[in-house]
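Student: kindly return the folded structure for what I paste below:
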Amino acid sequence: MSTCQIHERNRSWLEAMAASPDANTRLRWRNALVEVNLGLVRMVAQRQSLRSGQPFDELVSAGNLGLIRAVEAFDLRQRCNLSSFAVPYIKGAMLHDVRDNGQPLRTPRRLRELQQRARRLQEQRRSRGQAPLANEALAAELGCRSGQLEEAAAVQRALQVCSLDAPLGGEDAGEPSCLLDQLAAQGAPSWATAEAGDPGDVPQGPQQWLLTQLEQLDTQDKRLLEGHWFEGRSWKELALELRLSCRQTQQRGETLLGWLQAAAGQIPASASESAIQSAIASKAAMAV
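Tutor: This next block holds a predicted model:
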């Protein structure tokens, strides 16, 4: 079937879906349109997988949802083809899935799958009332070396995201109660160590401090910070809103974030302390 014939078929089916008298008939037309256009999802997923390194199957699963939304949202009054209309929906669904569910670190897939197999095996034993296997016995059962299993477990621990507000184990007097307090104790910025009661001091607390910093910016710079890091909008969306090029918008936004991190405590030379200050600045942003 030629490209022109595909476009004509899609439009005729969309017209039939729009003219359907009941919801069940519309659903059947929608499902038929999604099924015959799945190749479009695979094409976009292949490009995104090569570009980002994300698993192809996971991108396809997310892209299928985007295709469904595109078919449901298509307006017959538009002169564009369904494929042209659907690609941004498909790509957007993939990017959102990577953002929301993607791993924060790139790790070998074989180790992630090994850890999943080990967890399933241990859960099956517990459901049968059997004791969990020790590391060496579990490795023998899975057909791998114990060192590989330990490496897979270490990868799993590295992928677990810990909240900065999560309470620490002990609550002894004088000890930090959460990870954020521990970071602040190692390298607190000026707003964390300022004395309450001095009228010239910066307002206490990350939220007040951040608001004070934002008030120093002009309207456009403030919008860049709020739009990208608080509202999650893309650089392209903000570029259109502010009538700038996408490259200018991204460069300016990243420069502003660097300024904000530096303002959080005049970033020290030490790399570890720099990471601490960045974490504090990010936490301040999330507090708004």
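Student: going forward, measure contacts and count neighbours with C-alpha atoms only.
Tutor: Will do.
Student: which stretches in the stretch 1-150 of the chain count as helices?
Tutor: Using DSSP state H, counting those that start in this stretch, the helices of the stretch 1-150 of the chain run over 3-18, 23-36, 38-52, 56-73, 82-101, 109-127, 135-142, 146-158.
Student: relative to helix 3-18, how tilted is the fifth one?
Tutor: Think helix 82-101. Interaxial angle, helix 82-101 versus helix 3-18 (axes from the mean of the first three to the mean of the last three CA atoms, to 10 degrees): 80 degrees.
Student: so what touches helix 82-101?
Tutor: With CA atoms under 8 Å, 6 or more residues apart in numbering as the test, helix 82-101 has contacts from 7, 10-11, 40-41, 44-45, 54, 59-60, 62-67, 69-71, 74.
Student: try the third one
Tutor: Residues from elsewhere that reach helix 38-52 (CA under 8 Å, 6+ apart): 54-56, 59-60, 63-64, 67, 83, 87, 90-91, 94.
Student: and the nearest residue to residue 182 once chain neighbours are set aside, how many neighbours?
Tutor: Excluding its sequence neighbours, the residue lying closest to residue 182 (CA to CA, 6 or more residues apart in numbering) is residue 176, at 5.2 Å. Residues lying near residue 176 (other CA atoms under 10 Å) number 17.
Student: related to what we said a few turns ago, of the contacts of helix 82-101, select the buried ones using a PyMOL command.
Tutor: In PyMOL syntax, the buried subset of the contacts of helix 82-101 is picked out as below (16 or more other CA atoms under 10 Å):
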select buried, resi 10+11+40+41+44+45+54+59+60+62+63+64+65+66+67+69+70+71+74
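Student: which residues of the stretch 151-288 of the chain fall in strands?
Tutor: Assigned by DSSP state E, counting those that start in this stretch, the stretch 151-288 of the chain shows no strands.
Student: please enumerate the helices of it.
Tutor: Counting by DSSP H, counting those that start in this stretch, the helices of the stretch 151-288 of the chain are 179-187, 190-193, 206-215, 219-225, 235-242, 246-263, 271-287.
Student: here is a second sequence; please produce its structure as well for comparison:
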Amino acid sequence: MKNVAKATKYRTIQSLNNKSEKELFHDYAINKDLAIRNELVNRHLYIAEILSKKFVNKGIDYEDIYQVASVGLIYAIERFDLSKGFEFSSFATPTIIGEIKKHFRDKGWSIRVPRRIQELSKKINGAKTTLHQKLQRTPMIRDIAEYLDCTEEEVMEAMEASQVYTPKSLDLTYDNDGEDKDVQLMDLIGDTDKSFDLLENRDFLEKAMEKLNEVEKKVLKDRFFASKTQMQIAEEMNVSQMTVSRMEKKIIEKFRKELNKSL
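Tutor: From the prediction side, this is the model:
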């Protein structure tokens, strides 16, 4: 029986491997077969890998980011609608990035802190609880240092750094040196320039588009800026939809290479 089951599983995998991406998405939309979803995930894990690398050295381990990105990939597969006419990679990218940024908001440190400080900060929190029960009083810096076998300076450094883990409320007020009105923290913080991301993305697009010929530029603009379908573009160019599809994949591959260079 085991041999029969293995043979059946092997035939199923081979069958899925021979199917096109569109066929897999079509079949999955109908029966939600996990084997099909797994095949789709395996085929598109490179997207999660590429996007995860953009967030390395920002306070969270790459392995954690990649795991979150992989979950985002699964969400994208679940939500993808083949009938809309979009390429899956174009649909999946914002979904995955959204999951990664959400993870950073929920789990990340506000400022990049060395790993040794993060780990010591966690130990200090546990030491405080243990020592409070043992000493029946609030533990001093020297108590914690002795318990953790480290210096008092290291304990103080970790405790100060841990303040960036939990951001302070913007409603927090400070005395304004004798003035009638106290100053709120929100008044001391500058606004984020939302144009930074736009400029970065525009710069990447301009450099990537230099690698395209005039026909490819037209397809790119029509598909992703004018929201035209492949069929509409094919009719305008007097070519087949398959030709437009191949050109689109070629454009995405060129963009992917440029993205890898920028990481």
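Student: export the helices of the stretch 1-150 of the first structure to a markdown table and tack on distance to residue 254 of the first structure?
Tutor: Shown next, in a markdown table, are the helices of the stretch 1-150 of the first structure (distance: least, CA to CA, whole Å):
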| stretch | distance to residue 254 of the first structure |
| --- | --- |
| helix 3-18 | 41 |
| helix 23-36 | 39 |
| helix 38-52 | 21 |
| helix 56-73 | 28 |
| helix 82-101 | 18 |
| helix 109-127 | 31 |
| helix 135-142 | 45 |
| helix 146-158 | 27 |
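Student: any idea which of these is most buried?
Tutor: helix 56-73 (a mean of 20; mean count of other CA atoms under 10 Å).
Student: and that one, what does it pack against?
Tutor: helix 23-36, helix 38-52, helix 82-101 (3 or more CA pairs under 8 Å, 6 or more residues apart in numbering; DSSP states H and E).
Student: hmm, back to that, out of the helices of the stretch 1-150 of the first structure, the one nearest residue 234 of the first structure is which?
Tutor: helix 82-101 (10.7 Å; CA to CA).
Student: aligned partner of the residue nearest to residue 182 of the first structure in the second structure?
Tutor: Residue pairing (TM-score structural alignment): residue 176 of the first structure is matched to residue 181 of the second structure.
Student: ok so, going back, out of the helices and strands packed on helix 56-73 of the first structure, flag the one nearest residue 3 of the first structure.
Tutor: Within these, the stretch nearest residue 3 of the first structure is helix 82-101; the backing value is 10.4 Å (CA to CA).
Student: that closest one: average distance to aligned residues in the second structure?
Tutor: For helix 82-101 of the first structure, the mean deviation from the second structure after alignment is 4.1 Å (mean CA distance after the TM-score superposition for the first structure).
Student: run the angle between that helix and helix 23-36 for me.
Tutor: Using the same axes, to 10 degrees: helix 82-101 of the first structure against helix 23-36 is 90 degrees.
Student: how far off centre is helix 82-101 of the first structure?
Tutor: 13 Å (CA atoms, centre = their mean, to the nearest Å).
Student: and the gap between the residue nearest to residue 182 of the first structure and residue 167 of the first structure?
Tutor: With distances taken as CA to CA, to the nearest Å, residue 176 of the first structure is found 9 Å from residue 167 of the first structure.
Student: buried ones in stretch 230-244 of the second structure, by neighbour count?
Tutor: 230-231, 233-234, 241, 244.
Student: distance to residue 112 of the second structure and secondary structure added to those, as a markdown table?
Tutor: As requested, these are arranged in a markdown table below (distance: CA to CA, whole Å; DSSP: H, G, I helix; E, B strand; the rest coil):
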| residue | distance to residue 112 of the second structure | secondary structure |
| --- | --- | --- |
| 230 | 44 | helix |
| 231 | 48 | helix |
| 233 | 46 | helix |
| 234 | 49 | helix |
| 241 | 48 | helix |
| 244 | 45 | helix |
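Student: in a markdown table: the helices of the stretch 151-288 of the first structure, plus mean neighbour count.
Tutor: Putting the helices of the stretch 151-288 of the first structure into a markdown table (neighbours: other CA atoms under 10 Å) gives the following:
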| stretch | mean neighbour count |
| --- | --- |
| helix 179-187 | 16 |
| helix 190-193 | 18 |
| helix 206-215 | 16 |
| helix 219-225 | 16 |
| helix 235-242 | 15 |
| helix 246-263 | 16 |
| helix 271-287 | 18 |
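Student: dump those to a markdown table, plus distance to residue 16 of the first structure.
Tutor: Supplementary listing: these in a markdown table, determined by distance: least, CA to CA, whole Å:
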| stretch | distance to residue 16 of the first structure |
| --- | --- |
| helix 179-187 | 57 |
| helix 190-193 | 63 |
| helix 206-215 | 52 |
| helix 219-225 | 44 |
| helix 235-242 | 34 |
| helix 246-263 | 39 |
| helix 271-287 | 47 |
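Student: who wins for proximity to residue 110 of the first structure among the ones you listed?
Tutor: The nearest among the helices of the stretch 151-288 of the first structure, by CA to CA, is helix 271-287 at 29.9 Å.
Student: against residue 110 of the second structure, how distant is the counterpart of residue 44 of the first structure in the second structure?
Tutor: By TM-score structural alignment, residue 44 of the first structure lines up with residue 50 in the second structure. With distances taken as CA to CA, residue 50 of the second structure is found 24 Å from residue 110 of the second structure.
Student: repeat for residue 63 of the second structure
Tutor: Counting by CA to CA, the gap from residue 63 of the second structure to residue 110 of the second structure is 19 Å.
Student: do the same with residue 30 of the second structure
Tutor: 43 Å.
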